[in-house]
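Visitor: This is the structure alone, sequence omitted:
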């Protein structure tokens, strides 16, 4: 599935079927949580690297459900919560009001302190719409995550990997597990992507069967 198709599925689900974006995000995050719970031990703390868009919003949902499952969890945010918008802002607010540990990384030194060995690190930095090399603190977060021992999970696709072409940026999150929404992304078939996507599992978002059939993914 290409990035334009991903957008179309979301748009049609929202506009034609009346499924709100926050419900789709909730479904995606809950489904991803199930896989994280399956693939890591109950004693493993989880650190979620959350960007400022909807991929970060997925991370806030995952954090909440991991906490409900009894996991030690914390969010490392690349953005101040008051600049988030839409569904991401809504889920960040819920996580914050729920008392989930959220720490905003404003510098490389803060990131170095927040990204800890032994954690399961979850990449919720950039989604399918991102193109090109990650920049700034996003690039630093990816580099530190790759250099830190622990199990790494990418949400939808690893940051730095192009959704459509599968081109791998010099700075790309190296996942042990990629939890991708709706369908495998077109770029995953590029042999270059094999070294960064790890095991791939498809997670549903609650889009209707008839909609998924339109895109050949059911």
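Guide: In hand now; what should we look at? Because the structure is predicted, anything quoted here is derived from the model rather than measured.

Visitor: contacts, neighbours, all on C-alpha from now
Guide: Fine.

Visitor: which residues touch whichever helix in the chain runs longest?
Guide: For the chain, the helix that runs over the most residues, judged by DSSP state H, is helix 21-39. Contact partners of helix 21-39, identified using C-alpha atoms under 8 Å, 6 or more residues apart in numbering, comprise 10, 14, 57-59, 61-62, 65-66, 87, 90-91, 153, 155, 179, 181, 203-207.

Visitor: Surely residue 196 and residue 160 touch.
Guide: No. Between residue 196 and residue 160 there is no contact, the gap being 9.5 Å when judged by C-alpha atoms under 8 Å.

Visitor: so where do the helices sit in this structure?
Guide: Secondary structure of the chain (DSSP H): helices at 3-15, 21-39, 54-68, 86-97, 108-114, 136-147, 194-197, 209-214.

Visitor: now the first one and helix 21-39, what's the angle there?
Guide: What separates the directions of helix 3-15 and helix 21-39 is an angle of 120 degrees, with axes from the mean of the first three to the mean of the last three C-alpha atoms, to 10 degrees.

Visitor: thinking in terms of the whole chain, how far from its middle is helix 3-15?
Guide: Chain-centre distance of helix 3-15: 18 Å, with C-alpha atoms, centre = their mean, to the nearest Å.

Visitor: Comparison target below:
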């Protein structure tokens, strides 16, 4: 499984949409794939509030909302930001949701947010995606604070809003998600101590990217248990440790022997002498 930076993910998306020719299908695929995962986490008995921003993450949120609404979920959308700021693709998917008789509340300031934010126990966060480059502005900051304070279940789309997607510390405020459904590939901040806890339990959904496109833009991969096991050679039942070579581990010092001890134990557990 590949791990990507924000720039790498943008390049992968752009190549998939423009060169391969997916166009706007990628956003539709993303929202539908996320919605399918959400059905495994949240039941139809739970009313859901989908908080969307004006960028592409908000577009994913509108597709999620429409997909869940059309299969019988109790859905409302709270759009945080003016209609004039909507990206064209987001505007398109918002209209589709409205055409399906979905409900959208538009909150452009703190007062409106406080008014609409009542009894929002289950929240899908699609406010800000991987494009964050500065501190969170209002009214997004207020929305994040209210969600963190009031919601009992938060599912973030792609990345918890407010987190950097790459290396780096949290600069202001971010969603503390219970679940995150990330799109395409894990982001680097999933593995950084200062940010990984914000993701909660996370999963990855495939939305149509071809493997060679990931290979074109990144060589960073996550070593899973299955991938590690594939690298281990098969051994005959009659084999002993002397049949498979010897290893030499050099390192450590008198007052910091931990890393050396762990390396030796790992070697022993894999049958190395």
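Guide: Great, that's in hand. Since the structure is predicted, the reported quantities are computational estimates derived from the model, not experimental observations.

Visitor: before we move on, the earlier item: next, show the common contact partners of residue 196 and residue 160 of structure 1.
Guide: Common contacts of residue 196 of structure 1 and residue 160, defined by C-alpha under 8 Å, 6+ apart, comprise 172, 173.

Visitor: These two: who's more crowded?
Guide: Set residue 196 of structure 1 next to residue 160 and count neighbours by other C-alpha atoms under 10 Å: residue 160 wins out with 29 against 22.

Visitor: so what's that one closest to, chain neighbours aside?
Guide: Leaving aside its chain neighbours, residue 160 of structure 1 sits nearest to residue 172 (4.2 Å; criterion: C-alpha to C-alpha, 6 or more residues apart in numbering).

Visitor: tell me the contacts of the equivalent of that neighbour over in structure 2?
Guide: Aligned counterpart of residue 172 of structure 1 in structure 2: residue 174 (TM-score structural alignment). By C-alpha under 8 Å, 6+ apart, residue 174 of structure 2 lies in contact with 144, 160, 161, 162, 163, 198.

Visitor: could you check the distance from residue 174 of structure 2 over to residue 71 of structure 2?
Guide: Per C-alpha to C-alpha, to the nearest Å, residue 174 of structure 2 is found 30 Å from residue 71 of structure 2.

Visitor: How about residue 138 of structure 2?
Guide: Applying C-alpha to C-alpha to residue 138 of structure 2 and residue 71 of structure 2 gives a distance of 33 Å.

Visitor: who has more neighbours, those two?
Guide: Taking other C-alpha under 10 Å, residue 138 of structure 2 and residue 71 do not tie; residue 138 has more neighbours (14 against 10).

Visitor: what residue of structure 1 takes the place of that one?
Guide: So, by TM-score structural alignment, residue 138 of structure 2 is matched to residue 136.

Visitor: Can you give me the distance of that match to residue 64 of structure 1?
Guide: Per C-alpha to C-alpha, residue 136 of structure 1 is found 27 Å from residue 64 of structure 1.

Visitor: just residue 152 of structure 1 next, same as before
Guide: Relative to residue 64 of structure 1, residue 152 of structure 1 is positioned 19 Å away (criterion: C-alpha to C-alpha).

Visitor: Also residue 200 of structure 1?
Guide: 23 Å.

Visitor: Residue 105 of structure 1 pairs with which position in structure 2?
Guide: Counting by TM-score structural alignment, residue 105 of structure 1 corresponds to residue 107 in structure 2.

Visitor: since we're on its match, how many residues are nearby?
Guide: Neighbours of residue 107 of structure 2 under the rule other C-alpha under 10 Å: 21.

Visitor: So it sits against residue 54, correct?
Guide: No. Contact criterion C-alpha under 8 Å: residue 107 of structure 2 and residue 54 do not qualify, at 11.4 Å.

Visitor: Overlap of the contact sets of the two?
Guide: Common contacts of residue 107 of structure 2 and residue 54 (C-alpha under 8 Å, 6+ apart): 79, 80, 81, 82.

Visitor: so the first one touches residue 59, yeah?
Guide: Put plainly, it is residue 79 of structure 2. No. Under the criterion of C-alpha under 8 Å, residue 79 of structure 2 makes no contact with residue 59, lying 10.5 Å away.

Visitor: Which one's more surrounded, these two?
Guide: Comparing residue 79 of structure 2 with residue 59 by other C-alpha under 10 Å, the one with more neighbours is residue 59, at 28 against 25.
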